[in-house]
Each structure stands twice: as structure tokens, then as C-alpha cells.
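Undergrad: Return a 3D structure for these sequence lines:
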Amino acid sequence: MEIFLEAKSTFYKALEEIINKAYEKRTISKKEIYEILTKYNCNFPVLEDRVFAKNTQYQKNIYVLKQQDDKSYGLRIDSKIEPYVTNTEVMWLKFMMSSRYAELFLDIETIEKIRKLKSSNIPSINTNLIVPKNYSKILKRENAKDISAKMKMVIKGIIENKILRYTYKTRQGDTLKDVTGIPVKIQYSLKDDMFYVIFYSLERGNFAKCIIQNLENLRYDEGSYNRDDVLKEYDNYLKNSKAKQPIVLEVINTRNALERAFCMFSSFEKSARFLKEKNRHEMRIYYYEFEEAEIISRILYLGRNVVVVNPQHIRDRIISRVKNALEMYSKSEIV
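TA: Sure thing, here's the model as predicted:
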């Protein structure tokens, strides 16, 4: 059936979870089914009808569930679905191995397992169509192996709230020696093909964004700080820096806008749901106030396929940026 094509495997994943949950509990409620469909953005009427066997065209229904009462369902077969790797997943795993960053996040044993996966009759992905080419002209792209140790130290620092001491060279060429901070998160820039680290600066009591390849002499260091006091101060600052309300976007899924939106905001905490009445997806982005300029820049990149619903001050800043751009182009007589 069409819905089981690997290219549409999102719905398959939703159905797999529904079946396995029903098998484990011997029953599943209608509410739980809706929640799973929503989780995978499959809460479309046509898909819901197929799951609940309500489609008027018999052949389009999926008869895996049988109704037990008004609120619960059971399985028609006494079996669960075992996980497996699809051809599409093999294709993407193989493609991942072409990335210079594979060794940063996967150990050698995992990489070897992926390379040994059978890939007969599976087309390869043309990297020239996907890999970004507009790399930064200011910074030289560092070999992934050279930043591997730094990345692992930063990740451990984030997980364990460790204090790091480092030397940093800014874009302007200034060198900051023996700076101390607690790493908060790692961000990846698709535009520059680079990793950034956001630190909580112990000297300044605010956040600083650093290019990971420009970090030198990186080491764990408690220094003369009282760790308990530092972590308390850090937690308070982080809590107070959290935006009071999320940015709410409505994404019109044309020209792959939804996929681009998830890609652009992959480093942010977010939630999404499908708005049936508008035939749009709603995305809520939770962020820190110091990230506001970065988020606005990414929203503008998505163009007219995204509408900012809330908060009002973000809408105002977007409108102001667009008006300034139009005015600038008008003065330049660019059509």
C-alpha cells in the first residue's frame, strides 16, 4: 500500500508504535492513538480514518485494530513489530559516513557496523545536491579530528556542569586568555558548516558564543571558585534568561518549508502540531533571551512560508527588518 512506501515512513513509525503499545498493554485507548499520531505529525483526517477503519473505500483501511468499547482498541493479531532498517535508512546512514563529522559523534565500532550494512540496489545520495557550499570565507574549516577532543570535553562539561578554562581568539583577531565558563549548549551552523559553543561566563556573569575551532588550551578547572555558589548563580541566570513565552510559528508546508524549519531550529527545544482547520503546522520554539537575534535571523531565512503568531515584539522586529530591507532595495533601484 502507498502509506508503507519508505519515503512515507513517518506514518509507518506511528503505526508501529501503536501496534507495539497495544501488544504490550493488550489494549490501547483512542486517546493514546491520537497522541501517537500527533507525535509523528500524522493526525490528518485521511490517516485517522485508515487507522480506525472508517474510510468509505474498503481497500484504503488498515485493519490492525479492533474496537473493544467506545474508548479502547485491541490488536487483530497477537504480534508486535520488530525493529528493522529500511533501505531509505541504510541510504542515509551510508551518506552520514561521508560527513567529516561522523567520528565526532559515533565510535569506530558503530561506524564499521554502518559501513558493513548491505546496500545492494540502494541508490547513493549525490552529496553535491545536499552539502552546503557557502562556507565562511573568514574562518578556515578545521579537520574534524582536530576538534574531536574539544567537542568531547564540551559535551562532558554540558552533561556534568563542569567549569572549563580556555583561551579564545575572536573573529576580530583579539585573544582572550584563561577565560572560565560553564558550557550550556552546542549549535551547528549549516551556513558556515561550523560548531559553536555557548558558555556561561563566570567573569562577566552572562552568555558568550564561541566558535569551537577557535578554542585553545581547553581544560577542566575549578579554580578558586566555590562550585556550589557558581552552579547556583548559573542556574538562576539560566532560569531568568528563559523567554517568558515561546515563539509560535505557523508553517505553510510548501517548498519543503516544514523540513527546513525543523532543520533550522534543530538546536532549540520545540514542539509541533498539525492545525487541521488551517492546513498548517504550528511550531513552538522555547529559547533564551540571548538567542532572540539568532532566531529572528533563521525565521527570515524561511521567508513567506512562515508566519509569526506570537509574541508581538518578535512580529514587530520581523516587520521592521522586512521594511528596512525593502527600503534599502528601493533606494538601490533593485527590482
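
Undergrad: from here on, contacts and neighbour counts on C-alpha atoms
TA: Will do.

Undergrad: Show me which residues of the helix or strand harbouring N324 are buried.
TA: Taking DSSP states H and E as the criterion, N324 maps to helix 312-331. Within helix 312-331, the residues scored as buried using 16 or more other Cα atoms under 10 Å are I314, R315, I318.

Undergrad: so how far is that helix off the chain centroid?
TA: Offset of helix 312-331 from its chain centre (Cα atoms, centre = their mean, to the nearest Å): 27 Å.

Undergrad: now do stretch 230-240
TA: 25 Å.

Undergrad: List the contacts of it.
TA: N161, Y200, L202, G205, N206, Y288 (Cα atoms under 8 Å, 6 or more residues apart in numbering).

Undergrad: what's the distance between K118 and V85?
TA: 10 Å (Cα to Cα, to the nearest Å).

Undergrad: gap between the nearest residue to F4 once chain neighbours are set aside and E24?
TA: Spatial nearest neighbour of F4, excluding adjacent residues (Cα to Cα, 6 or more residues apart in numbering): Y12 at 6.2 Å. Distance of Y12 to E24, computed by Cα to Cα: 18 Å.

Undergrad: Give me the more crowded residue out of these two.
TA: Using other Cα atoms under 10 Å as the criterion, Y12 and E24 rank with Y12 on top: 16 against 11.

Undergrad: C-terminal to the strand or helix carrying that one, what's the next element?
TA: Using DSSP H and E, Y12 sits in helix 9-25. Following helix 9-25 in sequence order, the next helix or strand is strand 28-29 (DSSP H and E).

Undergrad: Another sequence for comparison is provided below:
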Amino acid sequence: MNPFEKIFNYRILSRMEDSGVFLSTSHERSWLKLMLDHPSAAAAFSGVTLDKLQTLLEGEAPLNLAEDLIHKASTAEVQVYHPLVRVLRRSIQHHQGIQVSIGPNNGHPGPEQSGLPYRLEYSMVKREWYLLWYSWTRRDFMSIRLKKITSVCEVPAAPELVRTTQAEIHRILESRRQSAVIEVLPNYNRELSRILYAFSCFEKEVRYDEDKDTYYISLFYLGNEGEYVLSKMRFLGKRVRIVEGNWLKKRMRESALKALALYGASPDQTLTRQE
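TA: Modelled structure (predicted):
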């Protein structure tokens, strides 16, 4: 193991996480100190949290990018942080109901709705925030883009209503839940951290088979996220293999056959060439 790099052994990392230990490199701390100087940091963190982070990083030198990067023509800056994130996060932590005003749709303002927020998600593809919540107005579990929300305010909710709504959310999510088992081929065990990072947005469990020197990743995802899981499998290529999950196996076969047909090849020809 390179002593100048972070520890990437999954078993060691998982034990450290269980004990509340977090590892960081000096480069990461310097980068964080530089980011805290950005004007949006004051809006992204509460005053107490921002002061604590700045105190912890007092002894670190900020990352110097002046000599390493040349800023040429760039696209319009996309603000990753949304001003409603902190408000909604507080409501989620305190199990408070919310009332949201939806922005205009086709020139007409949307109706106000009340409900219970469940989770905030950020789409790396669309580069925008989403709120997952249960709407008491529509009696349905919904996803809404934060940029569509014009205002949010907390509303009092009876503890019994919060409990029944949370139970309904869990029931809906459980009915949509899918699972798969992904095998990491032993030749790529050293890339386990990279592979786990590809599935970082999903709930997962990792099991190691000492006899086979093989890692198995049990992945849990919602039904509408299946295609995204497949995109990650294609990205990882020959490093991983689906061993459980009939739907994923079927879709992977279909996409592989379409790719072969596009280049005028067949599975038999491919196997013959490999042999």
C-alpha cells in the first residue's frame, strides 16, 4: 500500500466508519478551505457549521490553483447549491410538514400543496436538485424539481399524521424496490473502491468470499432506476458481472446483442475469436 495515499481497503474503511472515524488527505482539506471562501458557502452552511469548519482548517494552506489552471472561455456557471436545500433539509430532520408553492406551468400558477418531505436528491446528469415527498393534497408519493418550487414554509403536523405518512412512504418504496447481486471479478479487486464509487448513490452491502477471493455487491434500487444501474454496469465493463437480477441480466443481453448487430457481428463469432 502506498503510504502517501488514502486507505482504499473496503474492510478497513467499513470498520473505521462504524467507529466514527473519517479519513481525509491534506489535499482534500486544502481544497475544502478554498471552497469555503466561495460566496455561496455562507448560504450552503449555517453560521455555526461554517465557523466550525473554518476553525478545523485554520492550520491548512488553501489550495493554490493560480499556477496550475488557465481559465479560458467557459459555459454559463451552474449553481450546484440551491437556496431551498437548507430549509428542506431542516424540515426533513425535524419531521415537519411543508407547504410548497409551485411555479407557473404554461403561464398558469400551480396550486399550493402540503405534505411531508422525505429526501433530497441531486441528479448528476441534469445537474439539479429534486425533492422526494408525500403530498397530502394529492395523496401520492412524488418527485419535484426544486427550481419548480417558488416558496416553502413549514406547517404544523400531528405526530400521528407524520407516523402514518412515513409508514405509507416506506410501503410505497418497498413495493418499488429491486435488488441485484454484482460480482467483482478477482482480477479487479484492487479497483473495488472505484467500483463502489460508481454505485455510491444506491443502498448496498458488500460480502467477501475468501475461498474464491471474490467480492459480491448486493445492490438495492427503485424500479425506475434500473436503466441507470445498467449504464454503470456498462461503464465498468469487464470488471463486474451480474449474478442475480433477472431483469438486469435480460436488459444487458439485449444491449449487448444490439451492439454486436450494429457492427455486423454475432455472439458465436465473438466467442470464436476469443478462443
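
Undergrad: picking up where we left off before, what would the buried residues of helix 312-331 of the first structure look like in JSON lines with distance to Y166 of the first structure?
TA: Formatted as JSON lines, the buried residues of helix 312-331 of the first structure follow (distance: Cα to Cα, whole Å):
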{"residue": "I314", "distance to Y166 of the first structure": "35"}
{"residue": "R315", "distance to Y166 of the first structure": "38"}
{"residue": "I318", "distance to Y166 of the first structure": "36"}
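
Undergrad: tell me the secondary structure for the residue nearest the centre of the first structure?
TA: The C-alpha lying nearest the average C-alpha coordinate of the first structure belongs to S266 (Cα atoms, centre = their mean; 2.1 Å). Assigned by DSSP: H, G, I helix; E, B strand; the rest coil, the conformation of S266 of the first structure is coil.

Undergrad: Please report the distance of it from I158 of the first structure.
TA: Distance from S266 of the first structure to I158 of the first structure, counting by Cα to Cα: 17 Å.

Undergrad: coming back round to it: and the helix holding N324 of the first structure, what does it pack against?
TA: helix 292-302, strand 306-310 (3 or more Cα pairs under 8 Å, 6 or more residues apart in numbering; DSSP states H and E).

Undergrad: so what corresponds to P311 of the first structure in the second structure?
TA: Using TM-score structural alignment, the partner of P311 of the first structure in the second structure is G245.

Undergrad: doesn't V181 make contact with its match?
TA: Yes. G245 of the second structure sits in contact with V181 when judged by Cα atoms under 8 Å, with a separation of 6.7 Å.

Undergrad: Between those two, point out the one with more neighbours.
TA: Ranked by neighbour count (other Cα under 10 Å), G245 of the second structure and V181 place V181 first, with 18 against 14.

Undergrad: dump the residue contacts of that one.
TA: Per Cα under 8 Å, 6+ apart, neighbours of V181 of the second structure: Y216, I217, S218, L219, I242, V243, E244, G245.

Undergrad: Secondary structure element for it, which one?
TA: strand 177-184.

Undergrad: how many neighbours does the residue nearest to A43 of the second structure when sequence neighbours are not counted have?
TA: Of all residues not flanking A43 of the second structure in the chain, P83 sits nearest, at 7.0 Å (Cα to Cα, 6+ apart). By other Cα under 10 Å, 14 other residues sit near P83 of the second structure.

Undergrad: how close does P83 of the second structure get to V152 of the second structure?
TA: From P83 of the second structure to V152 of the second structure the distance is 11 Å (Cα to Cα).

Undergrad: where along the stretch 1-150 of the second structure do the strands fall?
TA: Along the stretch 1-150 of the second structure, the segments classed as strands by DSSP state E, counting those that start in this stretch run 97-102, 112-123, 128-135, 140-145, 149-155.

Undergrad: The longest one corresponds to what range in the first structure?
TA: In the comparison with the first structure, strand 112-123 of the second structure aligns to the range 178-189 (TM-score structural alignment).

Undergrad: If you count neighbours, what's buried in the matching stretch?
TA: Buried, per 16+ other Cα under 10 Å, within stretch 178-189 of the first structure: T180, G181, I182, P183, V184, K185, I186, Q187.

Undergrad: What of stretch 83-99 of the second structure?
TA: L84, V85, L88, R89, S91, I92, H95, Q96, G97, I98, Q99.

Undergrad: Closest to Y130 of the second structure out of these?
TA: Using Cα to Cα, V85 is the member of the buried residues of stretch 83-99 of the second structure that sits closest to Y130 of the second structure, with 9.5 Å.

Undergrad: List the residues that contact the residue lying closest to L131 of the second structure once chain neighbours are set aside.
TA: Leaving out its chain neighbours, the residue that sits closest to L131 of the second structure by Cα to Cα, 6+ apart is L120, at 4.8 Å. By Cα under 8 Å, 6+ apart, the contact list for L120 of the second structure reads V85, L88, R89, W129, Y130, L131, L132.

Undergrad: Distance check, L120 of the second structure against H82 of the second structure.
TA: Taking Cα to Cα, one finds L120 of the second structure at 11 Å from H82 of the second structure.

Undergrad: overlap in contacts of those two?
TA: W129.

Undergrad: thinking again about what came up before, which of the contacts of V181 of the second structure remain contacts when I look at the first structure?
TA: Checked against the first structure using both residues aligned by TM-score structural alignment, their matches' Cα atoms under 8 Å, the contacts of V181 of the second structure keep these contacts: Y216, I217, S218, L219, I242, V243, E244, G245.

Undergrad: Now do the SS call for the third one.
TA: It stands for S218 of the second structure. strand.

Undergrad: The one 3 residues further on too?
TA: For Y221 of the second structure, the secondary structure call by three-state DSSP comes out as strand.

Undergrad: which residue in the first structure lines up with it?
TA: So Y221 of the second structure corresponds to Y287, using TM-score structural alignment.

Undergrad: wouldn't its match be in contact with K242 here?
TA: Yes. If you go by Cα under 8 Å, Y287 of the first structure and K242 touch, sitting 6.2 Å apart.
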